[in-house]
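Chemist: sequence below, structure please.
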Amino acid sequence: MFKLSAVLAPQRPEESLLALKDKIAYFKDVGLEGIEPSIPDPWRIDIKALRDMVDEYGLKVSAISTGLGYVWHGWSLSSGSEEVRKKAIEAIKKHIENAQELGAPVIIGLIRGYGEEPLEACMSRFKESLRECIAHAEDHGITLLIEPINRYETRLLNKVDDVIKLIKEMGSDKLRLMVDTYHMNIEERNIGVALMRSRKYLAYVHVADNNRLAPGYGHVDFKSIMGILKEMGYDSFLSLEILPFPDFRRAIRDGAIYLRMLMKLLSNKSS
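Modeler: Below you'll find the model as predicted:
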């Protein structure tokens, strides 16, 4: 069955992930198997110390999130500024090297950029950047995960089919699809059908309800989604990327409890 993880992100640029040890311990306490560190600057983190801290609690780094590089630093793989684009490429390359130490894939989400006009030229720049990142990932044996993100946050690669088309074009087994139930709820006409189409490419799943809160706090049909994932043979991580409501600990706890309940129902159904 699935493994559970959650995003752990600093709340301000000067905050270190290494100062969040109590939250990592809490992940273990509520039964998570993984942690997804959100790393805004890959040059300013002690990867060995992070690995040791995660190992201390018997957890696994499920993936490395890179979006804060765009949110806080403005790095964009599709930027019309060559300086900005090159900085984003170098950041992803450094994330890949860090990922080799952690044994984790690297997510390419918001760091692709918003999508400047003209959009065709913007996508061309993104593909050029991505090819360079893929070559580095192949050299280091690391998988890159491309996430479809809703139209309100980016104009590039909003739907599952957009990313599948890109993966086919790039032609590398180190480029895979990840999905996020929050974005899918906005962009996909039928989440289940989109998931079935992703079978050959899917390697990672973000879970959040339609309001970006913990699963069970909104209207997304997680029982159906998880049933389809199970039928597809997906057995990797479901990673909680959620708002900290009513607070961080309760959000993580409630999300984990809800997903575990559904996993138990699915397990009982198949036995």
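
Chemist: from now on I want contacts and neighbour counts done on CA atoms only, so please keep to that.
Modeler: Will do.

Chemist: wait, is residue 179 part of a strand?
Modeler: Yes - under DSSP: H, G, I helix; E, B strand; the rest coil, residue 179 falls within a strand.

Chemist: what's the burial count for it?
Modeler: A count of nearby residues for residue 179, using other CA atoms under 10 Å, gives 25.

Chemist: quick one: secondary structure of the closest residue in space to it that isn't next to it in sequence?
Modeler: In space, and not counting its chain neighbours, residue 179 is closest to residue 205: 5.0 Å by CA to CA, 6 or more residues apart in numbering. Per three-state DSSP, the local secondary structure of residue 205 is strand.

Chemist: now do the contacts for residue 205.
Modeler: By CA atoms under 8 Å, 6 or more residues apart in numbering, the residues touching residue 205 are 178, 179, 180, 181, 237, 238, 239.

Chemist: from residue 193, how far out is the nearest residue to residue 110 once chain neighbours are set aside?
Modeler: Nearest in space to residue 110, with sequence neighbours left out and distances taken as CA to CA, 6+ apart, is residue 67 at 4.9 Å. Distance of residue 67 to residue 193, given as CA to CA, to the nearest Å: 27 Å.

Chemist: and this one, please, so the two structures can be compared:
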Amino acid sequence: MKFAICQELFEGWDWEKQCEYSASIGYTGLEVAPFALAETLSDISSDQRKELKSTAEKHGLEIIGLHWLLAKTEGLHLTTADDAVRAATSDYLIQLGDLCGDLGGTVMVFGSPFQRNLEEGTSYEQAFDRAVDVFKKAMPRIADRGVSLLMEPLTTKETNFVNTCDQAAEMIAAVDNPYFALHQDVKAMLGEGTPLPGIIEKHKDITRHFHVNDTNLLGPGMGETDYHPIFQALLDSGYDGWVSVEVFDYSPGAEKICEESMAYMKQVLADLEKSNS
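Modeler: Here you go, the predicted model:
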């Protein structure tokens, strides 16, 4: 199982320090939030992209991809009735695909709840069709970079559009591109009210990436969720992608979150190995 850390929790840390520290804890991947690198994508030059990648590699890390794709942007929206805004959103996703590819990443997680919420007067069916159109227009160029764009179901507390893995699977079927697939997030799946092993098994064929966290917005092992059945289900499903720690409450500090999450995940794997032997 390959462990990565979502690096936006390292507030105020320079890139070199982020890489050096993450590697020292045992992470082998970094997942990047674009806003944590620069205010705009155009601010990240070709030379800077090469430097970010080479610095990570120097510390034995892979930049696995991007998430929070539309966070802190303006004029972008997935389901709006405004054709021009949706076209701009497709174009921006293509630019993100180029950034991801330049950094050596292979996955982009589409969460961005505020930029996908249904506008007043928009039905779910209308929003669905608009989102599919946005993704279909962007996918050929993204796929050309060897990058997968992944739909992330989120809870009803965060968005009113695509709240379950079943709904995401419907969108994946409609977009119909092998590089458009499913992202699963523990905190979000806990909101579905269905045991997580069953969700993991049901959607194993389209799942390309996995976020670990808990309903308290902290990392695995820092809340009440038992990860033994979750990791067992991932192992049973043959999942061979990244398991990436994504938290939303940074108050304990980056070091505590990184270290406790890693220690817990390693302990869960050790427990499972012992029980399965």
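
Chemist: quick check, nearest of the contacts of residue 205 of the first structure to residue 2 of the first structure?
Modeler: Taking CA to CA as the measure, residue 2 of the first structure sits nearest to residue 237 out of the contacts of residue 205 of the first structure, at 5.8 Å.

Chemist: circling back: aligned counterpart of the residue nearest to residue 179 of the first structure in the second structure, please.
Modeler: Here residue 205 of the first structure is matched to residue 210 in the second structure, going by TM-score structural alignment.

Chemist: check residue 161 of the first structure too.
Modeler: With TM-score structural alignment as the criterion, residue 161 of the first structure matches residue 166.

Chemist: surely its match is in a helix?
Modeler: Yes - under three-state DSSP, residue 166 of the second structure falls within a helix.

Chemist: can you tell me how far it is from residue 101 of the second structure?
Modeler: Applying CA to CA to residue 166 of the second structure and residue 101 of the second structure gives a distance of 29 Å.

Chemist: related to what we said a few turns ago, determine which two of the contacts of residue 205 of the first structure are furthest apart.
Modeler: Among those, 181 and 237 lie farthest apart (CA to CA), at 13.3 Å.

Chemist: so who does residue 168 of the first structure touch?
Modeler: By CA under 8 Å, 6+ apart, residue 168 of the first structure has no neighbours at all.

Chemist: so which strand or helix has it?
Modeler: helix 160-170 (DSSP states H and E).

Chemist: of all the residues in that helix, which ones are buried?
Modeler: 160, 161, 163, 164, 166, 167 (16 or more other CA atoms under 10 Å).

Chemist: just to revisit the earlier point, residue 67 and residue 193 of the first structure: which is more packed in?
Modeler: residue 67 (22 against 11).

Chemist: wait, doesn't that one sit right on residue 114?
Modeler: No - if you go by CA atoms under 8 Å, residue 67 of the first structure and residue 114 don't touch, sitting 11.7 Å apart.

Chemist: please enumerate the helices of the first structure.
Modeler: Along the first structure, counting by DSSP state H, helices occupy 21-29, 47-56, 68-73, 82-102, 119-140, 160-170, 181-187, 191-197, 222-232, 248-270.

Chemist: and residue 152 of the first structure, which of these is closest to it?
Modeler: helix 181-187 (9.5 Å).

Chemist: how big is the offset of the closest one relative to the second structure?
Modeler: Here helix 181-187 of the first structure, set against the second structure after superposition, deviates by a mean of 1.0 Å using mean CA distance after the TM-score superposition for the first structure.

Chemist: in the second structure, what stretch matches that helix?
Modeler: Counting by TM-score structural alignment, helix 181-187 of the first structure corresponds to 186-192 in the second structure.
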